[in-house]
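Provided below for reference: sequence and predicted model.
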Amino acid sequence: MPKKTSLSGLGGDLVALHLLESPKLAQPITEFIGGRHSVAEKISGSRDTVWLDKAQTTGFLGVREDVWNFQIGGYQVCAKWLKDRKGRTLSDDDITHYQKIVVALSETIRLMAEIDRVIEAHGGWPGAFQANATA
């Protein structure tokens, strides 16, 4: 896929991710390990794995630290989604949905850096957004 250099194109990619409509979400970057239909008990993250249980035997392998720590609106997204399901058995759909969230956050982090590069290449903030005066 060619690299996008317009803010509108990058913004469109970001919107598709946040609406969970991006085709990138169909390719998980994590692996669910442990027993199927596991109960969300004690949520924690370590060594690129998000654990669902105190014994750290069941969870999602491959969640990078920057993704695990990513916050939106003051909430650590990866932790909050699972903590909101504490005591519940995760279905196959829940597992797939969480894997999509991880992809969306990973891609969001990548796109934020790309957006920053495009803005800098066009004069930085706020210069990149000011119309050029014509004589």
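Ah, there it is.

For the rest of this, base every contact and every neighbour count on C-alpha atoms.
Noted.

what distance separates the start and the end of stretch 61-70?
17 Å (Cα to Cα, to the nearest Å).

I meant stretch 79-94, not that one.
Span of stretch 79-94 from end to end, Cα to Cα: 14 Å.

for comparison:
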Amino acid sequence: MSDERGAEVLGRAVDVYLNDATFWRGVPEAVWNYHIGGYQILKKWLSYREETILGRPLVKDEAREFTAMVRRISAIVLMTDVLDSNYMAVRDASIALSTANPVSVPQIEDPQATGAESAPI
């Protein structure tokens, strides 16, 4: 991926503030906005680490973990074009295979439709 395409995919850099003393500078906007299962991952992670919730300030290991998460999500976002093209290729191959070799699914008779009594369970 070219540098220009990478910059386009990641978007502008934003600063993410946990509080007045703790913030991360230069988080790519696409990474900050990254959602899984309807949740904005980084925002949700930080929301559970507010001092009012934990009863203590953020520790260095937690701050490092946030930075590591930004890096990992950045890698996923940068792979979006490749992941999308792989998905499309597999999808198209699956559709072609299913139309070329349709699978016959056996039909199960409904015992009541034939007048047969069902066995007690």
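Sure, I can see it. In this text the structure is predicted, and so the values were computed from the model without any measurement.

For Ser46 of structure 1, which non-adjacent residue is closest in space?
Nearest residue to Ser46 of structure 1, sequence neighbours excluded (Cα to Cα, 6 or more residues apart in numbering): Glu65, at 7.9 Å.

I figured the one you found hits Gln71, correct?
No. The pair Glu65 of structure 1 / Gln71 is not scored as a contact, 12.0 Å apart, by Cα atoms under 8 Å.

circling back to that earlier point, got a list of what the residue opposite the residue nearest to Ser46 of structure 1 in structure 2 once aligned touches?
Alignment note (TM-score structural alignment): Glu65 of structure 1 maps to Glu29 of structure 2. Applying Cα atoms under 8 Å, 6 or more residues apart in numbering to Glu29 of structure 2 gives the contacts 10-14.

Quick check: of those residues, which lies closest to Met1 of structure 2?
Checking the contacts of Glu29 of structure 2 against Met1 of structure 2 by Cα to Cα gives Leu10 as the nearest, at 12.0 Å.

For that closest one, which non-adjacent residue is spatially closest?
Ala30 (5.0 Å).

ditto for Val63 of structure 1
Asp48 (4.9 Å).

Same question for Leu58 of structure 2.
Arg49 (6.6 Å).

From Trp32 of structure 2, how far out is the one you found?
From Arg49 of structure 2 to Trp32 of structure 2 the distance is 16 Å (Cα to Cα).

Can you tell me the SS state at Leu10 of structure 1?
Using DSSP: H, G, I helix; E, B strand; the rest coil, the structure places Leu10 of structure 1 in helix.

burial of it, as a residue count?
By other Cα atoms under 10 Å, the residues close to Leu10 of structure 1 number 18.

How about Met69 of structure 2?
Met69 of structure 2 has 16 nearby residues by other Cα under 10 Å.

Looks to me like Val50 of structure 1 is in a strand.
Yes. Counting by three-state DSSP, Val50 of structure 1 is found in a strand.

Run a quick neighbour tally on it.
Around Val50 of structure 1 there are 25 residues (other Cα under 10 Å).

residue contacts, the aligned residue in structure 2 for it?
Residue pairing (TM-score structural alignment): Val50 of structure 1 is matched to Val16 of structure 2. Residues near Val16 of structure 2 by Cα under 8 Å, 6+ apart: 23-25, 27.

Equivalent analysis for Ile101 of structure 1, please.
Contacts of Ile101 of structure 1 (Cα under 8 Å, 6+ apart): Cys78.
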